[in-house]
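> task: produce atomic coordinates for the following.
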Amino acid sequence: MSDVLVTENIQGASMIELMKDLDVEFDAYLWQNVNLLKQKLADAQALIVRNQTKVNQELIDAAPNLKIIARAGAGLDNVDTAYAKEKGIVVSYTPDANSLSVAELTLGLMLALLRKIPDARQDTLTGGWNRVKFTGTELNGKTLGLIGMGRIGTLTATRARAFGMKIIAADPYLAADAPHLKELNGKLVSLDELLAQADVITCHSPLTPDTRGMLTYQHFSKMKPTACFINTSRGEVVDERGLTQALLEHKLAGAALDVREMEPPHQSALNQLENVILTPHIAAFTLEAQERVVDAVCEDVRLVLSGKPAVNVFQS
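This next block holds a predicted model:
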């Protein structure tokens, strides 16, 4: 049995160095075999995961020697942080390492939707040259509504301002006079106001019991019929049936989803809609972001196993 167990595809120079220096077992698909994973956890002191490994009470109980759970990413909805704390296990994560990459993909999806880039590409590849058919919409002068304005939302808004967009945000934890909102000439509004006013809505909400399924058909029906919705946060915050129904009824003009209610998702009506862009949870997958993430988790594992405090500790 190994001291460090890596249960998903987490690669990089820091991981290679970690494997040279410590007893590391790397199995990118181990998360799929829970029984085998529990067996291998019997002697493990460190567990490194992404978002597929469900580090629940059962898994933690199978690891009596575990000192650290290192999550290569920002969200901790797949880790029972309360139980880990009760067991004296450090939970480390990387909340800021991939923020810029997520913000950039959000802008990319925004441009792809409003300028109809995927459809124009596909039509051209099949011999078309239909310029008028793919007449798009500018970002300049449009209102961006951000559901959640933490670090990723702020980075997205900053870049949207460079395109000449107006900024509004709905966030229960944000003060109306928050400095970063004022710097962007942004305005704090209610969710209903945001849905009614925004031309583009981007979701940057963490997954919590309060946010699970929070965006329903009723919410999407309040959007402008010319508006678009983009989600690069967590798929479970969106009721996909409700979104699909709203799209079919032309309550909104289009949607782009990098995250889904179930990952990988089943085939659904969303796959058949021409005004929907679907990507496989790639927001954090840039070379730069992954290097930062892997560096951070490997460093925290090294620190904890050498008896020192981790840097990126989750504080519940």
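
> only C-alpha atoms for contact and neighbour calcs from this point on.
Fine.

> where along the stretch 101-250 of the chain do the helices fall?
Secondary structure of the stretch 101-250 of the chain (DSSP state H, counting those that start in this stretch): helices at 117-125, 151-162, 179-183, 191-197, 217-220, 240-248.

> out of those, which comes closest to Ala284?
Shortest distance between Ala284 and the helices of the stretch 101-250 of the chain, using C-alpha to C-alpha, is found for helix 151-162: 11.2 Å.

> what packs against the closest one?
With contacts defined as 3 or more C-alpha pairs under 8 Å, 6 or more residues apart in numbering; DSSP states H and E, helix 151-162 has these neighbours: helix 99-114, strand 143-147.

> and the shortest one, what does it pack against?
Okay, so that is strand 143-147. helix 151-162, strand 166-170, helix 191-197, strand 200-203.

> and with 7 Å instead?
strand 166-170, strand 200-203 (3 or more C-alpha pairs under 7 Å, 6 or more residues apart in numbering; DSSP states H and E).

> repeat for the longest one
Applying 3+ C-alpha pairs under 7 Å, 6+ apart, one finds that helix 99-114 makes contact with helix 151-162.

> before we go on, could you also do this sequence so I can check it against the first one:
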Amino acid sequence: MTYHVLVPDNVHASAVDVLKAAGDALAYTARGQITRDELLAEVANADALVIRSAHKIDKPVLDAAQNLKVIARAGVGVDNVDLVAATEKGVIVMNTPDGNTVSTAEHTLGLMLALARHIPQSHISMNEGKWDRKSYGGIELRGKTLGLVGFGRIGRAVAKRALAFDMTVVTYDPYISAEQAAAAGAAQVTLDELFAQSDFISLHALLTDETRDLVNKETIAKMKPGVRIVDAARGALINEADLAEGLRSGQIAGAALDVYAQEPPDPNNPLIHLPNVVHTPHLAASTEDAQIVVAVEAAQLVVDALLTGNYKNVVNPAALGK
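The predicted model follows:
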């Protein structure tokens, strides 16, 4: 039997090398990012999908995928996959949680530094022919408190790098113990304590019903005045209108954002033109190093699942019994 693997996104070519190495047991279609209509048509013959974040694998796609057995996400977040519908159909969804860790952690520190030292704004000023040293005085990271909301792989990698900058690190994560936090150099606190203590807050939580709009008008009021907020996790963790209000009022000194509730953001998004916001277009995992790692891992997950029945990094384990 030959299984068919569809790669509807721009996944690194190294994924194809892994699929090709499986020989005649696998056929694949991987011509780069395709349209939604093309996906709906071509998924009908697919036994597996290797995806990034461009496509929503929702119920209509899953209904069209009569032969689909597995989905491998080249990356961590699977909020673009309808896990309930996938589980109901017995489609096993897997991710690659390790591959993006270093790239995302480094990008987070880059955003913090850009925010603290006004690097993008001063670059623009120089490009405009100005020599303005007075408008862009910054702050050091040394001696500041960094609050990490979520202390998984990426949160811990950020903590390790922040400690090298002589920052104090506190974290809120209901799924780890105080001992686990301490082993990574962080103090475990409540969410309200984190808001009150932190000079910088960096978000690393998964997007769930409980974490959606985690940063909102009420929680912003609990934060230390002049706090700086960084988000390289999921845009919907932040209520963007409330964040904009906090930035305009001065309660929040600045924000650095790599992700948005809608991507690309609407031109009328209230955060886009604020002078105290640093923006990047969802680049945290976009290093060649990370893309090779997650592409290879995702393709190997598919090969192992289809050819040997071995599953790893399953995010909807209830589907395994169907």
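
> hmm, back to that, of all the helices and strands packed on helix 151-162 of structure 1, which one comes closest to Val293 of structure 1?
helix 99-114 (10.6 Å).

> neighbouring contacts of that closest one?
Residues outside helix 99-114 of structure 1 that contact it (C-alpha atoms under 7 Å, 6 or more residues apart in numbering): 118, 136-137, 151-152, 155-156, 232, 256, 283-284, 286, 289.

> with distance to Glu249 of structure 1 as extra columns, can I get those residues in CSV?
Converted to CSV, those look like this (distance: C-alpha to C-alpha, whole Å):
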residue, distance to Glu249 of structure 1
Pro118, 22
Gly136, 21
Thr137, 21
Arg151, 34
Ile152, 31
Leu155, 32
Thr156, 29
Thr232, 23
Ala256, 17
Ala283, 29
Ala284, 32
Thr286, 36
Ala289, 38
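
> out of the residues you listed, which end up buried?
Arg151, Ile152, Leu155, Thr156, Thr232, Ala256, Ala283, Ala284, Ala289 (16 or more other C-alpha atoms under 10 Å).

> closest to Val200 of structure 1 out of those?
For those, the nearest to Val200 of structure 1 is Ala256 (10.8 Å; C-alpha to C-alpha).

> show me the contacts for that closest one.
Contacts of Ala256 of structure 1 by C-alpha under 7 Å, 6+ apart are Leu109, Phe229, Ile230, Asn231, Val276, Ile277, Leu278.

> out of the residues you listed, which one sits closest to Asp77 of structure 1?
Asn231 (16.7 Å).

> nearest residue to the alignment partner in structure 2 of Ala42 of structure 1 other than its sequence neighbours?
Structural alignment (TM-score structural alignment) places Ala42 of structure 1 against Ala44 in structure 2. Excluding the flanking residues, the one nearest Ala44 of structure 2 by C-alpha to C-alpha, 6 or more residues apart in numbering is Ala65, at 4.4 Å.

> kindly report the same for Ala178 of structure 2.
Gln188 (5.3 Å).

> thought that neighbour was touching Tyr172?
Yes. With contact defined as C-alpha atoms under 7 Å, Gln188 of structure 2 reaches Tyr172; the gap is 5.9 Å.

> the counterpart of Leu139 of structure 1 in structure 2 - how many residues pack around it?
Aligning on TM-score structural alignment places Leu139 of structure 1 opposite Leu141 in structure 2. When neighbours are defined as other C-alpha atoms under 10 Å, Leu141 of structure 2 has 20 of them.

> cool, and His55 of structure 2?
Using other C-alpha under 10 Å: His55 of structure 2 sits among 17 other residues.

> that one corresponds to which position in structure 1?
In structure 1, His55 of structure 2 lands on Thr53 (TM-score structural alignment).

> cool, Ala261 of structure 2 as well?
Checking with TM-score structural alignment, Ala261 of structure 2 has Glu261 as its match.

> how about the secondary structure of its match?
coil (DSSP: H, G, I helix; E, B strand; the rest coil).
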